[in-house]
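S.K.: from the sequence below, what's the structure:
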Amino acid sequence: MAIEFNSWLVDRKIKGINVGVTMTIAEYWNFAEDIIAKNDLQRRRVKVSGKTYQLLGRDLIDGCVMPPIILAVSEDSQVGFNSIISSILDSGSASEDQKKKLESLIREAIERKHLIILDGLQRTFTIQDLVSDSDQKTLAKLFSSQIRAEIYVGLSRTGILYRMITLNTGQNPMSLRHQIEMLYQDYLDNDILLQKGVALFKEADDQRISNLGEYKLSDVSDMYYSFSTGTHNSYSKQTISTILKESEFLEGFQPESAEDLSDLIVTYDKLIRKFDHLFPNWNFDPESMQRNLGGTPFARDMIVFGSKVQVMAGFGAALHRLVKRSEKLGDLASVRGIVEQVYIGEELDHPMDWLIFCLDEVRAKSKKVGDSQRAYFNYFFRLLFNDDEECFLNISDSMIKAKEAYDNVYGS
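M.R.: Okay, here's the model as predicted:
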């Protein structure tokens, strides 16, 4: 049978259309197999006690109807939907002509396998096991069974992320950071970012950062996590407070005003390039401070400094406070607008060298060095970009006051 389209619901929260479809497992597996295989950042299989998914596999062969698989058309195929989606959102419902056009575009996206699994990944793995282990007779029976799916169209990346998190409420949800990585991995080949001088590398690329504008995707994801939740701490610490902070992303989500990961990395990159302009050819010189460093320097040049996840996470957390929570800066475009006004200041003779010694002091007195350094940079950027502070846009003064704020909270 051909895939049947049977409902068209407007999702006003995330500005998209939810399309209900019915298909055979054979039709689903025809594209689902490639969705799993090509996505190297997809989360691993969940180990479930009691062999729940093995039981589901047997039930599927017996003809059980499982809950709908939730999918979304990936950004590769979204462009053709834009005008139709806008019209449907304005009117509140889809006309018969619009339904036919959307159906054609969705079939094309399915044919090209431009889909993302939002909910139902483990069920899809169960189907994969059955396909691998079943004999021809069992497989024919499985493939003839029907399943339902819901396909979201017209969603922005942040809209997809929002829906993934709200759907992912089971016992073993993906972390927010993992979902961010998975959604944004194709920016590695994004011409727009490359034209702006930004290149992102996956861990698998084994690419060394050797130029300004080069960053690891995992670190950029960490920065976006901090920007979304307001926490500068590492995302690997899945504490109760971290989970609660993630809810800030959900409660405050508005698709028409959501800041994208690409906006954030472009903003950060512009600031690092401004630092490089203000401190041309900077290389750490321990002799400048006439004192000894207690350990390995945090960074020896601007390329290494700019690529440090501690700096990026502190930047993201600070902008959450200034952009998302207080709206003092309006949006990331406003931040980019004032970056050019950042200046060195006269409070320090060698600001970058002073900063390295400052971070060495933080390291020496900290049990969790990375988190402590993130906290320092959170203070630094909050002071640098807050126009209520005397050190507004003044790098040297912000560095000094950030150390004072850090010592007041964490102890000198």
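S.K.: contacts, neighbours, all on C-alpha from now
M.R.: OK.
S.K.: for residue 15, which non-adjacent residue is closest in space?
M.R.: Using Cα to Cα, 6 or more residues apart in numbering and skipping the chain neighbours, the partner closest in space to residue 15 is residue 155 (6.5 Å).
S.K.: surely that neighbour meets residue 14?
M.R.: Yes - using Cα atoms under 8 Å, residue 155 is in contact with residue 14, at 6.7 Å.
S.K.: centre of the chain to the host helix or strand of residue 359, how far?
M.R.: Assessed by DSSP states H and E, residue 359 sits inside helix 351-364. Helix 351-364 has its C-alpha centroid displaced from the chain centroid by 30 Å (Cα atoms, centre = their mean, to the nearest Å).
S.K.: buried set for it?
M.R.: Buried residues in helix 351-364, counting neighbours by 16 or more other Cα atoms under 10 Å, are found at 351-363.
S.K.: what's around residue 188, how many residues?
M.R.: Counted with other Cα atoms under 10 Å, the neighbours of residue 188 add up to 15.
S.K.: contacting residues around it?
M.R.: By Cα atoms under 8 Å, 6 or more residues apart in numbering, the residues touching residue 188 are 199-201.
S.K.: dump these to CSV, plus neighbour count and distance to residue 292.
M.R.: Output for the contacts of residue 188, formatted as CSV (neighbours: other Cα atoms under 10 Å; distance: Cα to Cα, whole Å):
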residue, neighbour count, distance to residue 292
199, 22, 36
200, 25, 35
201, 21, 35
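S.K.: which ones among these are found in strands?
M.R.: The members of these that map onto strands under DSSP state E are 199-201.
S.K.: these two touch, right, residue 380 and residue 399?
M.R.: Yes - between residue 380 and residue 399 there is a contact at 5.9 Å, judged by Cα under 8 Å.
S.K.: from the centre of this structure, give me the residue that's furthest out.
M.R.: residue 137 (43.3 Å; Cα atoms, centre = their mean).
S.K.: what's the helix or strand for that one?
M.R.: Residue 137 belongs to helix 136-144, assigned by DSSP H and E.
S.K.: in that helix, what's buried?
M.R.: 139, 142-144.
S.K.: after that helix, which helix or strand is next?
M.R.: From helix 136-144, the next helix or strand downstream (DSSP H and E) is strand 146-153.
S.K.: what's in contact with whatever helix or strand comes next after that following strand?
M.R.: For strand 146-153, the succeeding helix or strand toward the C-terminus, using DSSP H and E, is helix 157-167. The contact list for helix 157-167, computed with Cα under 8 Å, 6+ apart, reads 14-15, 72, 75, 118-119, 174, 176, 179-180, 183, 250, 253, 255, 258-260.
S.K.: three-state assignment of the nearest residue to residue 102 once chain neighbours are set aside?
M.R.: Excluding the flanking residues, the one nearest residue 102 by Cα to Cα, 6+ apart is residue 81, at 7.3 Å. Here residue 81 is recorded as helix under DSSP: H, G, I helix; E, B strand; the rest coil.
S.K.: neighbours of residue 81, just the number please.
M.R.: The number of residues packed near residue 81 is 18, by other Cα under 10 Å.
S.K.: another one to check against the first:
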Amino acid sequence: MRVVDGNFDTNASAFSISTVMELLEYTSLTDYAFKQDGNIEGQRSVISKSAAASKIRDRMIKDFKNGGVFPPVVLGLIVKEEELQKIKESVSLDDDFAQIFETYPHEEISIIDGMQRTNIYRGCLEGNEEREIRVEYWIATSINKLLYRMLVLNTGQVPWNVRRQVEVIYKPIISQIKVLVENKDPDLYSKLNFYDINDKGRRTNAGEFHKNQIVDLFLVYSLRNEKTDISTQLAEEYKKLDLMDALDQSISLDKFIDIFIAMCKLDIALGNLDLSVIELEGRFTNGKDLFSSHPVRVGFVAAATELIIGRKGRERNPKQSEEALNRFVDNINEIISRLDAERFSIEEIEEFLDFQMLNQWLTSLPKSKVGEEERTGFKKAFAMIFEEKEGFIKLSEYWMKI
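M.R.: The predicted structure follows:
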């Protein structure tokens, strides 16, 4: 391997190193990453089940054998902060990078961009072992920087919709959320169940959530926009940029965990209710039904985020944020206390919840863009609930604001 040049990316706090290396060295170096579909979450594996892909691959093989030069493959490596600083300040980049690079096993290398080219290189190895190819290294101190780079690289290739970009980052986010919830409230965590994105199972009990929907709630929190919907293509390019900004800013999960825990506690409390004796008509006929609705979850998180964090451009200072969080938690706890079947009859609890009123109001919403209308409507209702300072009588007074 021979270093050609290096440039520090101040925007992403990462170092780009351009190199050339012999094909045999490259295929050996990336063997593990290739077999792990790039060794980075969200990377696309080799495209094989496509007639168009087959034609492109055949053409690339022919071009390479005829002496064609491909764009650099981009490899990723996460290093320690002091090592990145050493590379940044190096006067002999070739030596310093090689010295640091050799301390990391091949299993830690990822293919950020170039899975299809790597497949071609592997197929053309025989007879081309000493042929030089161009390889760029993206050296960073966190996985977020590699994911950011991968998203940027792919914006000009096969289009990535918002859902696919969410799939790139949802695993590490979900892992963090699960750990933080378990650490903060182990008893609550034991009552929760998280479904995989490909799981076809439906929610049957309170406390059950699909992971991709939790990611959507995280986006609502981080982008402070209840209209962020990963199931649509509206304003996709703007969401793509917002998503990369959120990723780049390493947004804190602390307040999101507080909001998510409060939502789960309320969901569990509602799920313990049996309202079947009331014979309600409409969408919400039992306690667990409320947070089975994604617009309800989105409205809850959006309203809580705006209360605790503040609106975009008008963020709350730490003291204001803590005071708002305390009021939010107190109000949720008061509502939960009103759902105690040992203190109140089911009829009294339903009178307080007034799902019948909620069901009636939902039928009056415009039929066009109903999902968007519901998200915005529930955000308004929950905003008033969270900001309440005089206690609760009936929730119908808030449902009427939807």
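S.K.: tell me how they score on TM after superposing.
M.R.: The TM-score (TM-score structural alignment, normalised by the length of the second structure) is 0.69; 370 aligned residues with a Cα RMSD of 4.6 Å.
S.K.: rewinding a little: between residue 155 and residue 14 of the first structure, which one's more packed in?
M.R.: Under the criterion of other Cα under 10 Å, the comparison of residue 155 of the first structure against residue 14 puts residue 155 first, with 26 against 20.
S.K.: list the contacts of that one.
M.R.: Per Cα under 8 Å, 6+ apart, neighbours of residue 155 of the first structure: 14-16, 72.
S.K.: next, find the distance separating the nearest residue to residue 338 of the second structure once chain neighbours are set aside from residue 294 of the second structure.
M.R.: Once flanking residues are discounted, residue 338 of the second structure sits nearest to residue 349: 6.9 Å by Cα to Cα, 6+ apart. Applying Cα to Cα, to the nearest Å, the value for residue 349 of the second structure to residue 294 of the second structure is 23 Å.
S.K.: and residue 269 of the first structure, what is it in contact with?
M.R.: Residue 269 of the first structure touches 198, 213, 306, counting by Cα under 8 Å, 6+ apart.
S.K.: hmm, which of the residues you listed are common to the second structure?
M.R.: With both residues aligned by TM-score structural alignment, their matches' Cα atoms under 8 Å, the second structure has none of the contacts of those.
S.K.: among these, which one lies nearest to residue 276 of the first structure?
M.R.: The nearest member of these to residue 276 of the first structure, counting by Cα to Cα, is residue 306 at 9.3 Å.
S.K.: neighbours of that closest one, how many?
M.R.: Counted with other Cα under 10 Å, residue 306 of the first structure comes out at 24.
S.K.: ok, it touching residue 270?
M.R.: No - in this structure residue 306 of the first structure lies outside contact range of residue 270 using Cα under 8 Å: 10.5 Å.
S.K.: mind checking which helix or strand residue 270 of the second structure is in?
M.R.: Using DSSP H and E, residue 270 of the second structure maps to helix 254-271.
S.K.: tell me the helix or strand right after that helix.
M.R.: Counting by DSSP H and E, the next helix or strand C-terminal to helix 254-271 of the second structure is helix 294-308.
S.K.: so what secondary structure elements neighbour that next one?
M.R.: helix 211-223, helix 254-271, helix 318-337, helix 370-387 (3 or more Cα pairs under 8 Å, 6 or more residues apart in numbering; DSSP states H and E).
S.K.: need these in a markdown table with distance to residue 150 of the second structure, can you?
M.R.: Formatted as a markdown table, these follow (distance: least, Cα to Cα, whole Å):
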| stretch | distance to residue 150 of the second structure |
| --- | --- |
| helix 211-223 | 19 |
| helix 254-271 | 26 |
| helix 318-337 | 34 |
| helix 370-387 | 30 |
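S.K.: deepest of those helices, which one?
M.R.: Sort those by mean neighbour count, taking mean count of other Cα atoms under 10 Å, and helix 211-223 sits at the top with a mean of 22.
S.K.: so how far is it from its chain's centroid?
M.R.: 6 Å.
S.K.: got it, and stretch 273-289 of the first structure?
M.R.: 31 Å.
S.K.: residue 132 of the second structure maps to what in the first structure?
M.R.: Counting by TM-score structural alignment, residue 132 of the second structure corresponds to residue 146 in the first structure.
S.K.: which ones are touching its match?
M.R.: 22-25, 65.
S.K.: ok, back up a step: quick check: angle from the helix holding residue 359 of the first structure to helix 369-384?
M.R.: Per axes from the mean of the first three to the mean of the last three Cα atoms, to 10 degrees, the angle that helix 351-364 of the first structure makes with helix 369-384 is 140 degrees.
S.K.: elements contacting helix 351-364 of the first structure?
M.R.: Using 3+ Cα pairs under 8 Å, 6+ apart: helix 351-364 of the first structure touches helix 369-384, helix 395-410.
S.K.: out of those helices, the one nearest residue 318 of the first structure is which?
M.R.: So among those, helix 369-384 is nearest, using Cα to Cα, at 5.0 Å.
S.K.: got the angle for that closest one vs helix 395-410?
M.R.: Using the same axes, to 10 degrees: helix 369-384 of the first structure against helix 395-410 is 130 degrees.
S.K.: quick one: residue 45 of the second structure is in a helix?
M.R.: No - assessed by three-state DSSP, residue 45 of the second structure does not belong to a helix; its assignment is coil.
S.K.: give me the neighbour count for it.
M.R.: Neighbours around residue 45 of the second structure, by other Cα under 10 Å: 15.
S.K.: so residue 357 of the first structure versus residue 400 of the first structure, what's the distance?
M.R.: 12 Å.
S.K.: again with residue 197 of the first structure
M.R.: From residue 197 of the first structure to residue 400 of the first structure the distance is 31 Å (Cα to Cα).
S.K.: ok, these two, which is more surrounded?
M.R.: A direct count of neighbours by other Cα under 10 Å for residue 197 of the first structure and residue 400 places residue 400 higher, at 19 against 14.
S.K.: how much space separates the more buried one from residue 288 of the first structure?
M.R.: To residue 288 of the first structure, residue 400 of the first structure is 17 Å away according to Cα to Cα.
S.K.: now the strands for the stretch 51-200 of the first structure?
M.R.: Applying DSSP state E, counting those that start in this stretch to the stretch 51-200 of the first structure gives strands spanning 69-73, 115-119, 146-153, 199-201.
S.K.: just so I know, which of the ones you listed lies nearest residue 47 of the first structure?
M.R.: Minimum separation from residue 47 of the first structure across the strands of the stretch 51-200 of the first structure (Cα to Cα) falls at strand 115-119, 16.7 Å.
S.K.: much appreciated, bye for now.
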